[in-house]
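A.B. asks: any chance you can model this:
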Amino acid sequence: MSAGKKIRWSRFIKADSKKGIIVPIDHGLSMGPLDGINNVQRIANWIEHPAANGMIAHKGMIERLAYRGLLNGKGVMMHLNGMTSLANDPTRKELLTSIESALRLGADGVSVELLFNGANEPHNLKVLGQVVDEAMVYGLPVLVMIKDMNKYEQASNRINASRQIIRTVYELGADAVKIQQPEDTNEIPAILDELCDDIAVFLAGGAKCADVEILAIASLAIKSGATGLCIGRNVFQRPDFSAFLSSLHSLVHTPLKNAAYAIN
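C.D. replies: Predicted coordinates for the structure are as follows:
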């Protein structure tokens, strides 16, 4: 990492633990209004919680949150691509803005989402290659949200495919990757084995679920080498988001003291 990239990346993680919690709120472009992020006022209710090191949003939301002073002290990552769920092919995420726009808004990093379905790999790799090259000029960290849409009969094939996709984005210069929860969460250690030495891996929160369930999965990911969590709906759709974020903070930054959350 360049000096500028190191400084920007430091806003997404704690200096002592080298771990972080990022809350993505980019859902609105693809899914429309969601409970918890219906509008800026609803986001204001939880976004300033100290456990959230950073956030991910599209440029329009970043501008509105910044105007309200809600991003002070947070790592800000601008999402660059997307597609609405109303499109003929929602899995093809097109670039919608630029690195220059991210810099203008004061973003500390940029992100892209890539969904792999067996047909759009050339498009995905071209998008990522372009973003990494442009971000490198300005020392902006790049996080890639990945999801394998293919189905596998054997767990070993599913694990190997996940590992290959992580390695692919690493080879193209991404600094961090957000991975979906695998079909069997006990596969997390096998998926992450040794890969976390070379790229920061964040586990996604997925669909809303019970506190104990998401905490157990998160604990397994951290103990398997993940850099942190990238959790959206399981944060902003909780009635008691403050207690939950505090639990996540304790788990991520002191994982060895949270053995009760481990999956047996």
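A.B. asks: from now on I want contacts and neighbour counts done on CA atoms only, so please keep to that.
C.D. replies: Noted.
A.B. asks: in which helix or strand would I find residue 243?
C.D. replies: Assessed by DSSP states H and E, residue 243 sits inside helix 241-253.
A.B. asks: which elements pack onto that helix?
C.D. replies: When contacts are defined as 3 or more CA pairs under 8 Å, 6 or more residues apart in numbering; DSSP states H and E, helix 241-253 sits against strand 20-24, helix 211-223, helix 233-236.
A.B. asks: ok, which of these comes nearest residue 126?
C.D. replies: Residue 126 lies closest, by CA to CA, to one member of the helices and strands packed on helix 241-253: strand 20-24, at 23.6 Å.
A.B. asks: which residues are in contact with the closest one?
C.D. replies: Residues external to strand 20-24 that are found in contact with it (CA atoms under 8 Å, 6 or more residues apart in numbering): 12-14, 51-57, 227-232, 235, 249, 252-253.
A.B. asks: next, the angle from it to helix 241-253.
C.D. replies: Put simply, strand 20-24 runs at 140 degrees to helix 241-253, going by axes from the mean of the first three to the mean of the last three CA atoms, to 10 degrees.
A.B. asks: and this one, so I can compare the two:
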Amino acid sequence: MTAGLQARLNRIGTDGRFLIVPMDHGITLGAVKGLKDIESTISAVTAGGADAVLTQKGIAPRVHPNKNGAGYIVHLNASTSIGPDSNDKRQTGTVEDAIRAGADAVSFHINVGSKFEREQLEALGKLTSTASSYGIPTLAMAYARGPDIDEHDAESLGHAVRLAEEVGADIVKTAYSGDPESFKHVIESTQLPVVIAGGSRSSDRETIEMARGALDAGGAGVSMGRSIFQHDNPESITAAVSAIIHENEDVETAMEHFR
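C.D. replies: Okay, here's the model as predicted:
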């Protein structure tokens, strides 16, 4: 690992743990709650302890003045919820675009098992090579999604995270299998830091329990979007999740951040 790559990984995490808040959903879902005034949301989650925020490149001017010194990741592919197939993620930018946007890292989504897997696999492989040449970390969002695939099956998730390592990613994000016992297989399938997705908006306790379970299985943190940026108090939910990730608190203690 080069010094530059390590320095940039340190900007998007803390001591090998990661609390990332992705807010690239404006392409997928539109300007939903939490994204219209994205400046206030970014300020709140970073004040609450987020290590990094993630957006598409065009939002960069709205990110930098409000991120309170946190790291910044630019996401480089997307699809929409109203298009013919949301699994068909198409490239929206380059590593060079991300560098110009002031990114500390790039990310790319791949749906392992979908009919678009081949194209996404090829694109991710090329992206990691380019990013590595610049010393830019790649976060691979590797999901198990396709016909007859259980998106939370530990075996399938293990395959997805191993794929990310095989093609040169530096961090991998995937779905949570539902409990620490099954998620251990996912963690053991790769030597990369594994962070879990939050999925659709959950209750506060569910969000915190997911973070705790992922860490108990050996995970490196979370990359949670809607569960955090659509919260009525984004700063409080971020602080509660940060207490799990960075202070190793239990669920009940973390819940005190809402009181």
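A.B. asks: show me what residue 244 of structure 1 lines up with in structure 2.
C.D. replies: In structure 2, the residue matched to residue 244 of structure 1 (TM-score structural alignment) is residue 237.
A.B. asks: ok, residue 92 of structure 1 next?
C.D. replies: Under the alignment defined by TM-score structural alignment, residue 92 of structure 1 is paired with residue 88 of structure 2.
A.B. asks: again with residue 4 of structure 1
C.D. replies: The criterion is TM-score structural alignment: under it, residue 4 of structure 1 has residue 4 as its aligned partner in structure 2.
A.B. asks: so that match sits against residue 137, correct?
C.D. replies: No - using CA atoms under 8 Å, residue 4 of structure 2 makes no contact with residue 137, being 9.2 Å away.
A.B. asks: settle it for me: which of the two has more neighbours?
C.D. replies: Neighbour count, other CA atoms under 10 Å: between residue 4 of structure 2 and residue 137, residue 137 has more, with 26 against 14.
A.B. asks: which ones are touching that one?
C.D. replies: By CA under 8 Å, 6+ apart, residue 137 of structure 2 lies in contact with 5, 8, 9, 104, 105, 106, 131, 169, 170, 171.
A.B. asks: what about it, distance to residue 59 of structure 2?
C.D. replies: From residue 137 of structure 2 across to residue 59 of structure 2, the span is 20 Å (CA to CA, to the nearest Å).
A.B. asks: please apply the same query to residue 47 of structure 2.
C.D. replies: 19 Å.
A.B. asks: those two: which is more packed in?
C.D. replies: residue 47 (20 against 17).
A.B. asks: just give me the match in structure 1 for the more buried one.
C.D. replies: Counting by TM-score structural alignment, residue 47 of structure 2 lines up with residue 49 in structure 1.
A.B. asks: I'd say that match and residue 242 touch.
C.D. replies: Yes - assessed by CA under 8 Å, residue 49 of structure 1 is found in contact with residue 242 at 7.1 Å.
A.B. asks: alignment lookup: residue 167 of structure 1 to structure 2.
C.D. replies: Across the two structures, residue 167 of structure 1 finds its equivalent in residue 162 of structure 2, going by TM-score structural alignment.
A.B. asks: what's the helix or strand for its match?
C.D. replies: Assignment of secondary structure by DSSP H and E places residue 162 of structure 2 within helix 154-166.
A.B. asks: kindly report the same for residue 118 of structure 2.
C.D. replies: helix 117-134.
A.B. asks: how about residue 73 of structure 1?
C.D. replies: Using DSSP H and E, residue 73 of structure 1 falls within no helix or strand.
A.B. asks: excluding sequence neighbours, find me the nearest residue to it.
C.D. replies: Setting aside the residues directly before and after it, residue 73 of structure 1 is nearest to residue 11 in space (CA to CA, 6 or more residues apart in numbering), at 8.0 Å.
A.B. asks: residues contacting the one you found?
C.D. replies: Here residue 11 of structure 1 is in contact with 53, 54, 73, 74, 75, 108 (CA under 8 Å, 6+ apart).
A.B. asks: quick one: the most centrally placed residue in structure 2 from residue 110 of structure 2, how far?
C.D. replies: Centroid check for structure 2 by CA atoms, centre = their mean gives residue 223 as the closest residue, at 3.5 Å. According to CA to CA, residue 223 of structure 2 stands 15 Å off from residue 110 of structure 2.
A.B. asks: ok, residue 195 of structure 2 next?
C.D. replies: Look at residue 195 of structure 2 and residue 110 of structure 2: by CA to CA, they are 15 Å apart.
A.B. asks: cool, residue 49 of structure 2 as well?
C.D. replies: Taking CA to CA, one finds residue 49 of structure 2 at 28 Å from residue 110 of structure 2.
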